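Visitor: coordinates for the following, if possible.
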Amino acid sequence: MELSDYIRTLRKNWLVILATTLIGLAAAAGYSLTRTPMYESQAVVFVQSQGGGTAAELQQGSNFAQARITTYVSLVREPVVMNPVITELNLNSSASELAARVKSSSPLNSTLIEITVQDGDPVQAAEIANALGDSLAAAVERIDTPAGQEAPIKLTRVRDALASFEPVSPNVALNVALGVLIGLALGVGVAILRTVLDNRVRSPRDIESLTNRPLIGAIPHDPKTKERPIILQADPQNPRSEAFRALRTNLQFLEMDGGHTFVVTSSIPTEGKSTTTINLAIALADSGKRVALLDTDLRKPKVAEYLGIEGGTGLTDVLIGRARVADVLLPWGGRSLYVLPAGKIPPNPSELLGSERMQKLLEALGQEFDVVLCDAPPLLPVTDAAVLSRATSGAIMVVAVGKTTTHQLDGAFEALETVGSKVAGVVMTMVPTKGADAYTYGYGYGYGGYGVYNAEPKKTVKPKRTESRSGKTKSRGRETQPPDDPSATFDELLNPR
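Guide: Predicted structure coming up:
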């Protein structure tokens, strides 16, 4: 992951990070406020040797005292010192419980012993510290004094413990700061873990890792897609409409062998392939292209429903020889766009789409139209799109951002490779326009300020036709049938005489 990926991860998961940080803050504050305040007092005891008048004797006594310091420091927390204090102050605790609240230490190269006591009562803390100093002195005198001799070591309390009314525990500020840091670190860790484990397609980089085919379009997410699926008809100035025009431009620059007949498919259902196919067909027709739109989803056809046309008779009837192409290929929207609905749902969709009649139909349409678009079923549930793609110039793969996983997309690419089909390009749909993922794509929308788009359907300017000596008309450098029967070419190819 690059630095930009980490920044995007933090932006995407800022709610998780905020939640864990607040939880850490609340836990630390709750812990601190429920703890009993502890107060601390400290008494200091001086250790000195007894006797000796010469400098050598004094030095020897000082060395002896310093050598005994470590022993006396440990002795403070022993029952021999604790029990007299418990009895004297009438404490309701055992020697081990009292020792847990007592610390003893000695500064380096000194003969001082510091006795520190923590207690919930500041006054009692001071009393215990002073009593421990006296008890330690008495215990040392008993233990270290040989029978019938003067004590070689004397302990004197040189600083009395005083009651301090500032609690040393809990340290609310420190606990809260630690709680915030721990919660923040936990939130960042969860965010990064979610990103690492997330295998959904979210950026062009995810697609580039699976295929070298170009990304030819990115359609922004529109929360009103279900209400207005044909956005180029409903709102031509919408940013989503501009995205389809950009897709149209990129598609026209694709160099494909064998013409411009494309099957539009996806990995799984509900990725927006049907709406993408229809809007792309309209955008191409608006630019003056002659476009044929075929609903080749013979399982769950949607084109007729979206375009508001009769779909009871269509492609299925043509493929089984029950209808002529001229009877079911319908013009739509006052554009140079012709739609072939799916017709009745057959029991054998894959066989029909892979038949020789289907191949001849696509060849005929490819000769008559500039672009032929086939709305096909998704690749992973059924094989229809893979079978159909062999008869087209290439497949356009629709990928829904945040929905399709990399495993699903890879499986779709493998399905096309298995049958020897070529992926013409990839179109990303449902691209977020807000949030952390929006900046990743860098597509600029909102060009309405550069001019007003004419919402009226564009009128197709048909090329002038000149009659040849054979009685046929010429258009775009090739012979076609007279305009009173524009579908004769298709029927002749499907049913050669």
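Visitor: switch to C-alpha atoms for all contacts and neighbour counts from now on
Guide: OK.
Visitor: so which helix or strand takes in the residue most central in space within the chain?
Guide: Geometric centre of the chain, nearest residue: residue 195, 4.8 Å, by C-alpha atoms, centre = their mean. Taking DSSP states H and E as the definition, residue 195 sits inside helix 172-197.
Visitor: now the helix or strand following that helix: buried residues?
Guide: Following helix 172-197 in sequence order, the next helix or strand is helix 204-208 (DSSP H and E). Buried residues in helix 204-208, counted by 16 or more other C-alpha atoms under 10 Å: 204, 207.
Visitor: let's see this one next to it:
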Amino acid sequence: MILHDYLRVLRRGWWVVVLLTLLGAGAAIAASFATTPAYYARATVVVATVGDASPGDLQQGNVFAMQRTPTYADLATTATVLDRAAATLGAGTDTEDLRRSVTSVARPETAIIDIEASGSDAALVAERANAVAEALTVEAQVLDAPGVASPVQLTVVEPAAQPEVATTPRPRNNLLIGIVVGLVLGLAIVVVADALDTRIRTFADLPRSPALATLTSIPTGRARRARGVSASDARVESFRNLRANLQFGTQARGVIAVAGVTSASDAQGVARQLAAALGEIGSTVVIADVDLRSSGSRHRDRKNDATELRPGVADVLNGTSSVDEVISVASADHVYELTTGTVDPSSAQRLSTSAMRDMLDDLSARFDYVILSCPPLVERSESAVAAALAGNSLVVVESGATKRSEFLFALELLAGVRVTSISVALDHVRDLDLGGTSGQTVLAGQTAT
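Guide: Okay, the predicted model is just below:
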């Protein structure tokens, strides 16, 4: 994928990214409110030697103080020091609770000890840090040189101050982390979901096949705002492009079989609009509906269901009517139609008979183009038969609904009946997916940038 493809994926799944980003921010805010505030206070103790001494003695004393500092830091959390601190804090102070809330750390390469206290009460943590620091200055000298004056003196040089701001939670930091996590997770889900999605939305999603002659994108019917161009105008122009591709790309003449990959494709609608586009240039066109199974699941408008009561293709194939009796004028100029007619369980099987060939020969002699509106390729076997009789096939792929595996199966069915001229119309392509190729594909095997 190139940068343009990633941007198109993000445009398609922007709402997932936004939703997860908002969820991450909301979770961070909720966690901040649910977390008990924790405060932190620190008292600083310095270790030094005392007494008159020469400069050499002072140097040795400083080295000795630095060596003893880690030991005094460890003494700060012993029971002896903590008991004295608890006594200073007053009744109700538990030594073990004090041990859990106070830590003592010697700064590397110095004679400084940091007594740190944490908890949910700002005043209490400062009192605890100061109490332990004061207790350490007394007990350390007693433990270090019992019964004699200690040459080492511990002094509290920076008492702990009552903290004004809690160290945790930090709402601003939590909010930033929540937004970043939600954003990254949303982007990952959108990209991975697109990689795992097998639905065809653009020509970039189509499996490469040398059998494809021309490719045409047909936009959806939603209104466009750019340059005041309506979606209906863009859709009409796409059928004119399809007409040009069939005329000059495949030199399709005579009979063209229009079939959707699945029932999700509106192949009948594409056939009618293609017929209207051909009629615009003065070509005479007839549409024959060869979906001859009496199934209520066929993809057609309700207003067209009434026309099935009239004699049509099924009546011509079973010999009860002639072409002249069933043909009628369609709504577009130079366009005529044959409805399905009165179908029965054997009507679909008559597509493989000589009656079907005779009907196509008769129509081809009268009209410049004969368009067969076929049932879905992967669902009805007679669709491949109609395509084989036509010689030219237009496969309608519903953007966002047809899967690559279904499209490949449709090509396999057409290859089985030796259909070599196959064009593809990608129908109802959303505006953000238009041009979704690494170079706009017009003719198979060729690209135009």
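Visitor: give me the TM-score for this pair.
Guide: Aligned and superposed, the two chains score 0.86 in TM-score terms (TM-score structural alignment, normalised by the length of structure 2); 429 aligned residues with a C-alpha RMSD of 2.9 Å.
Visitor: surely the residue nearest to the centre of structure 1 meets residue 10?
Guide: No - assessed by C-alpha atoms under 8 Å, residue 195 of structure 1 is found out of contact with residue 10, at 9.8 Å.
Visitor: burial measure for residue 235 of structure 2, as a count.
Guide: Residues lying near residue 235 of structure 2 (other C-alpha atoms under 10 Å) number 20.
Visitor: next, the aligned residue in structure 1 for it: secondary structure please.
Guide: For residue 235 of structure 2, the aligned residue in structure 1 is residue 240 (criterion: TM-score structural alignment). At residue 240 of structure 1 the chain is in helix, as set by DSSP: H, G, I helix; E, B strand; the rest coil.
Visitor: quick one: residue 240 of structure 1 from residue 231 of structure 1, how far?
Guide: Note on residue 240 of structure 1: its distance to residue 231 of structure 1, by C-alpha to C-alpha, to the nearest Å, is 7 Å.
Visitor: now do the contacts for the counterpart of residue 284 of structure 1 in structure 2.
Guide: Correspondence of residue 284 of structure 1 to structure 2, assessed by TM-score structural alignment: residue 278. Going by C-alpha atoms under 8 Å, 6 or more residues apart in numbering, residue 278 of structure 2 touches 240, 243, 284, 285.
Visitor: can you do 10 Å?
Guide: 239-240, 242-244, 247, 272, 284-285, 332-335, 368-369 (C-alpha atoms under 10 Å, 6 or more residues apart in numbering).
Visitor: do you know how far it is from residue 121 of structure 2?
Guide: 83 Å.
Visitor: and what of residue 149 of structure 2?
Guide: Counting by C-alpha to C-alpha, the gap from residue 149 of structure 2 to residue 121 of structure 2 is 38 Å.
Visitor: of the two, who's got more company?
Guide: Using other C-alpha under 10 Å, the more surrounded residue of residue 149 of structure 2 and residue 121 is residue 121, with 15 against 11.
Visitor: where along the stretch 1-150 of structure 2 do the helices fall?
Guide: 3-12, 14-34, 55-75, 79-89, 95-101, 122-144 (DSSP state H, counting those that start in this stretch).
Visitor: now for the fourth one, which elements pack on it?
Guide: It stands for helix 79-89 of structure 2. helix 95-101, helix 122-144 (3 or more C-alpha pairs under 10 Å, 6 or more residues apart in numbering; DSSP states H and E).
Visitor: which strands or helices does the shortest one pack on?
Guide: Helix 95-101 of structure 2 sits against helix 79-89, strand 112-119, helix 122-144, with contacts defined as 3+ C-alpha pairs under 10 Å, 6+ apart.
Visitor: can you redo these as JSON lines with mean neighbour count?
Guide: Below are those laid out as JSON lines (neighbours: other C-alpha atoms under 10 Å):
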{"stretch": "helix 79-89", "mean neighbour count": "19"}
{"stretch": "strand 112-119", "mean neighbour count": "24"}
{"stretch": "helix 122-144", "mean neighbour count": "22"}
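Visitor: out of those, which is closest to residue 162 of structure 2?
Guide: helix 122-144 (5.2 Å; C-alpha to C-alpha).
Visitor: report the distance from the closest one to the chain centre.
Guide: 57 Å (C-alpha atoms, centre = their mean, to the nearest Å).
Visitor: now the helix holding residue 195 of structure 1: buried residues?
Guide: 172, 175-176, 179-188, 190-192, 195.
Visitor: all good on my end, thank you.
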